[in-house]
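# Build me a structure from this.
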Amino acid sequence: MSKSVLNSNSKSRPNGGIAAIATLDVVTASLEKLNGRRQGVPGIGVLYGPSGWGKTFATNSLANESRAYYVQMLSAWRSKDLLAKILAEMGVSHKVTTTSKMLDLVTQQLSASRRTLIIDEFDHAVKSDTLIELVRDIYEGSQGSLLLVGEEMLPRKLEAWERFHNRVYDFAPAQPVSHSDTVKLAPIYCPDVDLHSDVVDKLVTISKGSVRRIVTCLATIHQHAQLYALDQIDVATLTEIDLPANRAPDRRV
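Next up is the predicted model:
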């Protein structure tokens, strides 16, 4: 019988339900690097990686712990939208309506608070010269720390704006989900069920690096275990579970 990974034990449950996956460590190191930099060293970091690799999970979790400002961009946003959302996240009430005055408020608060500004889904910004220049203005006006989060090609895309690109101090690659990460995630998304080690290996293989796929698979396994009153899952049992596929299912018509 293959070795079992015990995750039903309460001691294996992460504090606060947050698993210390590898990408979380990458974000922690990047924030420490930005916040501990010497005077005159640029203060922009870029966290990049494929969709589903835990970037949003990690930055959102650490934003709560470190009191960083966290904003997730939307595709329809323009300059005022981004500034308004940042000010709301900062808790700054205002009646100003011009972009320049809103920018002043953002830079003043970021400079005074010395808190990091995290902008997720930053790929939306690289579609617009205006948004790129606005974020550079936020950095220049505050001299604060900014962590920008986006997809795998974000560092390459930023090369189109030299004055922005040369202000990046740290390019931090998100990490693919590992065996160790899956063991840490299991108590959260598949509690009270023991997963055999080769089951964990199988999940890592089919996930193709995606934390999101691992989480979905673990939740599906947990649902199956509850339905059939199982307290452990081996590879044989795993083959009976309809795990989420890595592609859309064919229509059955």
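# Please count neighbours and contacts with C-alpha atoms only from this point.
Fine.
# ranges for the strands of the protein?
4-5, 44-48, 69-72, 117-120, 146-150, 168-173, 194-196, 232-233 (DSSP state E).
# got those strands as CSV, with distance to A58 columns?
Supplementary listing: those in CSV, determined by distance: least, CA to CA, whole Å:
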stretch, distance to A58
strand 4-5, 24
strand 44-48, 10
strand 69-72, 12
strand 117-120, 11
strand 146-150, 11
strand 168-173, 12
strand 194-196, 24
strand 232-233, 28
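# Another sequence for comparison is provided below:
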Amino acid sequence: MNASTTPVVQGPVALKNVAAFMAMTTRLIERSHHLPGFGVCHGPSGYGKTYASIFAQNRTKAVRVEVGDSWTRRTLLRNILRECGETVKDKWPISDLSDLAKSVLGENPSRPLIIDEADKLVDKGMIEIVRELQESSGASVILIGEEKLPAKLLTVERMHNRVLHWFPAQPCDLEDTQILARAFAPKVDIKDDLLEAICNRSNGRARRIVVNLDHAAEIARNRNLRALDLKAWTGEFFTGEPPTPRHVEPYSRRAQKVA
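Below you'll find the predicted structure:
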């Protein structure tokens, strides 16, 4: 799809997971002081957890970081402080970075801290520093990760009992797929039978649904159609699965006869 036909989507699309994530964020912000301050959003890749968190970030002016594979405690603290608008020196010890982060987050406890890819913090034994930040600052902290994140947190006794809200992200349904179609393929009237097939073949994963919607828009454009249903669909659905191994006959290396 070229630049002239690509739809411009202003921010995350308001799917059910976006609304549920926002509800969890609001509950954490408005909680009583004696209640725990952690929320956990978990689910398979492609369910739209990150986009839901960006929506909440924009609405609440939250501090949001996405943990990288190479991150250390120092990297985590520096990125949190950078997102808070703070400038830190390279040689500051971790203890000073931690104290500053607690102070900055504590200045506005109604501004949440959202940490994406939080599984990596548990895997690296770094989740305790996040617990310290939350308890000292009083700010709400939302951890986002894959489906096994709650089980991983159960192994850290001082963490799992500080979670106020567990939010399992849900796969997209037909209504979500209709919303995505209006956002990403607005020039094509994609019928419900095709949308339902796209949703099912995409396993309810928003990322895969969007790829299939892009293919539907391309089919309609190439065939000059304003509407598209399942009968008019051509090609394969994008499922995210790799191709099956091909059977390739071995090359025969027989010696050539010399005349």
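# so what number do they get for TM-score?
The pair, once superposed, lands on a TM-score of 0.89 when counted by TM-score structural alignment, normalised by the length of the first structure; 239 aligned residues with a CA RMSD of 1.8 Å.
# Dump the strands of the first structure into CSV; add mean neighbour count and distance to A248 of the first structure as well.
Output for those, formatted as CSV (neighbours: other CA atoms under 10 Å; distance: least, CA to CA, whole Å):
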stretch, mean neighbour count, distance to A248 of the first structure
strand 4-5, 17, 30
strand 44-48, 25, 25
strand 69-72, 21, 27
strand 117-120, 24, 26
strand 146-150, 25, 24
strand 168-173, 18, 28
strand 194-196, 22, 26
strand 232-233, 20, 25
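# Number of residues surrounding the aligned residue in the first structure for D99 of the second structure?
Aligned by TM-score structural alignment, D99 of the second structure pairs with D104 of the first structure. Using other CA atoms under 10 Å, D104 of the first structure has 16 neighbouring residues.
# roughly how far apart are the alignment partner in the first structure of G204 of the second structure and A174 of the first structure?
Superposed on the first structure with TM-score structural alignment, G204 of the second structure falls opposite G209. Distance of G209 of the first structure to A174 of the first structure, computed by CA to CA, to the nearest Å: 10 Å.
# So between those two, which is more surrounded?
Per other CA under 10 Å, whichever of G209 of the first structure and A174 has more neighbours is A174, with 27 against 21.
# How much space separates the more buried one from R78 of the first structure?
Distance from A174 of the first structure to R78 of the first structure, by CA to CA: 27 Å.
# The alignment partner in the first structure of Q170 of the second structure - nearest residue in space that isn't next to it in sequence?
By TM-score structural alignment, Q170 of the second structure lines up with Q175 in the first structure. For Q175 of the first structure, ignoring the flanking residues on the chain, the nearest one in space by CA to CA, 6 or more residues apart in numbering is T23 at 5.2 Å.
# Map the one you found across to the second structure for me.
Using TM-score structural alignment, T23 of the first structure pairs with N17 in the second structure.
# can you check N64 of the first structure too?
N64 of the first structure maps onto N58 in the second structure, by TM-score structural alignment.
# just to revisit the earlier point, dump the residue contacts of the match of Q170 of the second structure.
The contact partners of Q175 of the first structure, by CA atoms under 8 Å, 6 or more residues apart in numbering, come to A22, T23, V26, G49, W53, G209.
# Of those, which belong to helices?
A22, T23, V26 (DSSP state H).
# biggest helix in the first structure, by residue count?
helix 211-227.
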